[in-house]
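Undergrad: Sequence first, then the predicted structure:
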Amino acid sequence: MTGEVVLDVLVGIFLVAGGLLSLVAGIGLVRFPDVLSRMHAATKPQVLGVLLILLALAVSLRNGADLATLVLIGGFQLTTAPLAAQMIGRAAYRTGRVHRESLNVDELADRDSTGSGPAD
C-alpha cells in the first residue's frame, strides 16, 4: 500500500465517522423527549461529526490556504455550538419548557425570573 492509498482510506474513515455522528445527532433531535436532551444531541455529536469531516478535508486537500480555512471553520464550530446550546437551554428553562423533576441539580432555582440574582 502506498501513502496515497493510506491517506485515501483515512479520509474515507473520517468521512463515514463524521457522517454517522451527524446522523446520530439528527436522530437524537427527533427522538429525544425534552429540550435539554435535544440540546445535547444537537451539540456533542454534531460538532464532533463536523470536525471529523473537516479533518478528512484537511487530509485530502493538504493546501496551506485550505487548511487555514478549515481551522477557522472548526474553531467557529467549537465556539458557537456550545454558546448556542447554553442560550437555548437558558431560554427553555426561563419559559418553563424544562422538566425540573428530571434535573439532578437545579442551580437556577434560587434565582428570580430575570436571572439577575437570588430571589428576595
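TA: Received, thanks. Numbering: from 1, shown residues only.
Undergrad: only C-alpha atoms for contact and neighbour calcs from this point on.
TA: Noted.
Undergrad: buried set for the helix or strand hosting Ile27?
TA: Using DSSP states H and E, Ile27 sits in helix 3-31. The neighbour-count check on helix 3-31 (16 or more other CA atoms under 10 Å) flags 10-11, 14-19, 21-22, 24-26, 28-29 as buried.
Undergrad: hold the first one in mind and look at this next one:
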Amino acid sequence: MQELVGSIVILVGAFFLFSAGLGLLRMPDVFTRIQAGTKASTLGNILVVAGLGIYHPDWSLKLLIVAVFVLITNPLSSHALSRAAHAVRTPMAETTVVDALRDADEAAKEGEA
C-alpha cells in the first residue's frame, strides 16, 4: 500500500512538472512563463520528493533537505530573473494592463527629486 501511495504522489508531481513545461511553451511573454514554470515546478518537485519519501522512508531526512532547498531557491531565482528581465526592458504581453514595478520605480524617482 505504501508503494502505491508513493507512486501516485510521484505521478501527480510529474503531472505538475509536465504542466510547468507546457506553461513555458504556451504563455505569451517572459514574465508569465517564469511564473508558470516556477509555481508548477515547485509544486511538482515537492510532490515528487514527498512521494519518494513515502516510497523510501529511510531517505526522509535527505529528501526534506532537498524540499527546503527547492522551496527557497525556486521563488528566489524566479524573482531575480523577473527583476533582471524588467530592468533590461523586456516587453510584456499586449494584454498586460498593470506594471506595478514600473509604477514603484517612477514613484521612487519622484520622491528623490
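TA: Yep, that arrived. Bear in mind the structure is a predicted one, so any value in this text is a computation, not a measurement.
Undergrad: coming back round to it: what packs against the helix holding Ile27 of the first structure?
TA: With contacts defined as 3 or more CA pairs under 8 Å, 6 or more residues apart in numbering; DSSP states H and E, the packing partners of helix 3-31 of the first structure are helix 35-61.
Undergrad: Return the list of helices and strands in contact with the helix it packs on.
TA: Going by 3+ CA pairs under 8 Å, 6+ apart, helix 35-61 of the first structure lies up against helix 3-31, helix 64-94.
Undergrad: okay, these in TSV with distance to Ala42 of the first structure next?
TA: As requested, those are exported to TSV (distance: least, CA to CA, whole Å):
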stretch	distance to Ala42 of the first structure
helix 3-31	6
helix 64-94	8
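Undergrad: can you tell which of these is closest to Glu101 of the first structure?
TA: helix 64-94 (12.3 Å; CA to CA).
Undergrad: Show me what counts as buried in the closest one.
TA: 67, 70-71, 74, 77-78, 81-82, 85, 89-90, 92-93.
Undergrad: what angle do that helix and helix 35-61 make?
TA: Taking axes from the mean of the first three to the mean of the last three CA atoms, to 10 degrees, one finds helix 64-94 of the first structure and helix 35-61 inclined to each other by 180 degrees.
Undergrad: Against Ala109 of the first structure, how distant is the nearest residue to Met39 of the first structure once chain neighbours are set aside?
TA: Leaving aside its sequence neighbours, Met39 of the first structure sits nearest to Ala85 (CA to CA, 6 or more residues apart in numbering; 5.9 Å). Distance of Ala85 of the first structure to Ala109 of the first structure, given as CA to CA, to the nearest Å: 19 Å.
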